[in-house]
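Predicted coordinates and the sequence they were generated for:
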Amino acid sequence: MGSQSFTSAPLEAENPFFRRALFTFSGAHFLNDLVTTGMVPALVVMYKHALHLNYTQSTLIVLVSYFTSSVTQPVFGILTDRKPRVWLFSFGVFLSIAGLSLTAIAPSLTWLLLFIALSGFGSGVFHPEASRGTHFASGYKKGLAQAIFQVGGNAGQAFGPLMIPLFLVHTGIHGLIWLLPVALLSLILTAPLLGWMNSKVQNIQRRRKEIAGKNHIPGVILLVLVIILRSWCQVGVVIFLPFYMKHASLEMSELLNFVFVGAGALGTLFGGMISDRAGMKRLLVVSMFLATPFALLLPHLSGWLAVLDLLCFGFSVLSSFSVGVIYMQKLLPKNIALASGLSIGFGVGAGGIGSVFMGGVSDMFGVASVFTILSFLPMIGAVISCFLPNEKRLAN
């Protein structure tokens, strides 16, 4: 594989599982989610103290980041399904990193939200094209390929909080400006893949009318609800764990977040591999049910038991992450980019809305009440998952 060019479409036809492209998509996903869904929620504590914000104002940062990402993903998914624009893959990841780096010079909450929105917009335009490219490079191993792509993003989310104690604690918010070279590095990483992506897109566009299957809207609605509930679980833990564990240092709180999201990255990889054999609906239902007892126990544990619980909670609740994307592509076979926008973008945006809701709850009733709410979300998601259509009855 290493001796071939990205632009070699015949090679991909002979070897449907295109590893080199998949790991490039995964690496770009790592950089994008490192700064957006990884660092932004973890930075809320520092933004709060730097600009003297309350809990509701603090969670507005996450809402703006997630909402701009979620709105642009379905919109660009629809637009690029009609007329693909592969350059958005490179431009999006560059903008997401550059936008966050500019928050280093934000003098007020208004400017901070503007730069955060810029970063969220970049993430939004990145995901549809990146997910479409992953679909092209997956061959017959849809679950494994999507897992490789999503693990890159989940790993970025996991390492994002670790950037806080390792780097920003020593430099302050102003140290974020040093992410600009990383934004330039992302262009070097992603640009060589654009020629290959364009050739695949042109081929698919010529055969668009031959694609089998029709969109399953009721299933899409149910799956979006499950994705929203899962996103609320993830965002709730990442944002409010540092506030909930006041006795712990910032470094320890972010380390616990790393345990939660890092376990989720492992769960995503194993979930993607298992789903190719066990079935997507079955894995979705089982993973959400398994997450329920760990969510219920979390507010009542401390020390190493809390670490172990977070490990199991993150692994189980996020093991369906890549499966949700493939499932949505099955439900929307004629709109692959839109499927990505809904399964990744809309869920992320809903997480931002949920964070503001939970911020308001925290201001009124205390942070502990948030974890009471989180306890019941996986169970509700598992019940809804039972009513999803079986993917074996959907066209491949």
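That came through, no problem. All of these numbers come straight from a predicted model, not from anything done at the bench.

going forward, measure contacts and count neighbours with C-alpha atoms only.
Noted.

can you give me how far the helix or strand containing Ala291 is from the chain middle?
Counting by DSSP states H and E, the element that carries Ala291 is helix 280-297. Averaging C-alpha positions (Cα atoms, centre = their mean, to the nearest Å) puts helix 280-297 19 Å from its chain's average.

for stretch 328-339, same thing?
Between the centre of stretch 328-339 and the centre of its chain there are 17 Å (Cα atoms, centre = their mean).

what does that stretch rub up against?
Outside stretch 328-339, the residues that touch it by Cα atoms under 8 Å, 6 or more residues apart in numbering are 73-78, 80-81, 128-129, 131-132, 208, 211-217, 219-220, 223, 325, 340, 342-343, 391, 394-396.

Among these, the buried ones, what's the PyMOL command?
To isolate the buried members of the contacts of stretch 328-339 in PyMOL, using 16 or more other Cα atoms under 10 Å:
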select buried, resi 73+74+75+76+77+78+80+81+128+129+131+132+215+219+220+223+325+340+342+343+391+394
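
by contact count, what packs against the helix holding Ala291?
Counting contacts by 3 or more Cα pairs under 8 Å, 6 or more residues apart in numbering; DSSP states H and E, helix 280-297 packs against helix 250-278, helix 303-317, helix 321-331, helix 377-385.

another structure for you, compare them:
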Amino acid sequence: MSTNRNRPLTLLSLGHACVDVYQGAVAALVPFFVSERAYTYAAASGIVLAASLLSSVVQPLFGALTDRWPMPWLLPLSALTGGTGVALCGVGGSYTLTLAAVAVSGIGVAAYHPEAARAARAASGSGNTGMGWFSLGGNVGFAAAPLLVAAVVATGGLRASPLLVVPALVGAALCAAAVRSSRNGVGTARTTKASGTDDWPSFLRLTGAIVCRSIVFVGLSAFISLYVRQRTGGGEVAGTAALFVLYGGGALGTVAGGRLADRYGRVAVVRRSYVVTVLAVAGVVLVPGPAVFLFVALASAGLYVPFSLHVTLGQDYLPRRVGTASGVTLGLTVSVGGLATPGIGALADATSLQTALLPLIALPALGRLLLAGLREPASPTPAPVAPRRPATQV
């Protein structure tokens, strides 16, 4: 019984891992664009911007649509779209076509997250741990991205990028299986009417804090590989290892965040995580030599511990608009950090990469100020749902 009940959440978590490979893959491809195509920092960060821009614009739209109509068919379709865009970004040498390909991938990722987060919350109930496992799936995908990209592109060059479509095919199959499980009544992912009042002021303050987190995370994602190469002299291996540490910390951080929140409360854990992030990013930017890897790991923990808590807090601040809250907290504010990367890249071209990363120290401090005074919201109480009739045996 328990296994059947958890099946949709398990499938959604695994599918989330496959889809979020493509959020991590764009940043992981940046060093290869710089080395193979001689892009400047600004041009390379423009690719991250292209992946983020359309995603940031359309994500709330998909969230609002899923509030009105369940759209489970979006899950496999968006997985395929996200993977196809990244798979095509290395084909040909045109900068414009590369931008278009990663933009298509960004739209696919944008379409996936609101519906997937809504379905995962319905499948996991109101606990923090279930959403933690769903978020863990995405973070595992992030962590796997630099290893996958390095294995494919370092061996065959950017022209081998079509091989990167494989996780999308697997993810689409997993999402389709999750949809079938829901239709069979096992852990239904249908939206239910929730009681409560939408708290927009608290939600907007939370959103501002997550935007600060997003800029730090995407900025580090785009440039940590190149930066660690410079700081340690370790070459391509050191850069890939640093990006893997940044993403890989999410595996422990996300699950730990759910468990810490069950013990100390979500808001308290989120606030402390932002304080840790300030110190960790300062270490990444300012401490020389191999010790940078320790601070990258600490930054990863500070950035990832509140990740799933952002989502459930947003959903509970807007209990009547769970899809919108999911689209913003899980999608928009993850991708919006890409909007700042061209500025970081331009500053790096004009000065140095270290100087360009210095502003990232202040952003989690600003996020912590925005979180001051937030109260723990009550979990929404779903309206009773009529039991499903058992299927007739033939």
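Now that the structure is in, tell me what you want to look at. On a predicted model such as this, the values are computed, not experimentally measured, just so you know.

Which residue comes closest to the residue opposite Leu357 of the second structure in the first structure once aligned once chain neighbours are left out?
When the first structure is aligned by TM-score structural alignment, Leu357 of the second structure is paired with Phe371. Leaving aside its sequence neighbours, Phe371 of the first structure sits nearest to Pro299 (Cα to Cα, 6 or more residues apart in numbering; 6.2 Å).

That neighbour - how many residues pack around it?
If you count neighbours by other Cα atoms under 10 Å, Pro299 of the first structure ends up with 17.

just Ile221 of the first structure next, same as before
14.

ditto for Glu251 of the first structure
For Glu251 of the first structure, the count of nearby residues is 17 (other Cα under 10 Å).

got it, and Val170 of the second structure?
The burial count for Val170 of the second structure: 17, using other Cα under 10 Å.

which position in the first structure aligns with it?
In the first structure, Val170 of the second structure lines up with Leu185, judged by TM-score structural alignment.

any idea how far Glu391 of the first structure lies from Met328 of the first structure?
Separation of Glu391 of the first structure from Met328 of the first structure (Cα to Cα, to the nearest Å): 10 Å.

Which neighbours do these two have in common?
In contact with both Glu391 of the first structure and Met328: no residue, using Cα under 8 Å, 6+ apart.

related to what we said a few turns ago, which residue numbers in the second structure go with the helix holding Ala291 of the first structure?
Using TM-score structural alignment, helix 280-297 of the first structure pairs with 266-283 in the second structure.

Any figure for the gap between Ser94 of the second structure and Ile107 of the second structure?
In terms of Cα to Cα, Ser94 of the second structure sits 20 Å off from Ile107 of the second structure.

One more: Gly157 of the second structure?
Counting by Cα to Cα - Gly157 of the second structure and Ile107 of the second structure are separated by 25 Å.

ditto for Leu54 of the second structure
Distance of Leu54 of the second structure to Ile107 of the second structure, computed by Cα to Cα: 6 Å.

What of Ala38 of the second structure?
Distance, Ala38 of the second structure to Ile107 of the second structure, by Cα to Cα: 27 Å.

more neighbours, Gly157 and Ile107 of the second structure?
Ile107 (23 against 16).

what's the counterpart of the more buried one in the first structure in contact with, if anything?
Taking TM-score structural alignment, Ile107 of the second structure has Phe121 as its aligned residue in the first structure. Listed by Cα under 8 Å, 6+ apart, the contact set of Phe121 of the first structure reads 65, 68-69, 72, 92, 95-96.

In terms of helices and strands, where is Phe121 of the first structure?
helix 109-137.

In contact with Val48 of the second structure, which residues?
Taking Cα under 8 Å, 6+ apart, one finds 26-27, 222, 338, 341 in contact with Val48 of the second structure.

Identify the residues contacting stretch 285-300 of the second structure?
228, 231-232, 242, 245-250, 253, 276-277, 280-281, 283-284, 354, 357-358.

From the chain's centre, how far out is that stretch? Work that out for me.
Taking Cα atoms, centre = their mean, one finds stretch 285-300 of the second structure lying 22 Å from the centre of the chain it belongs to.
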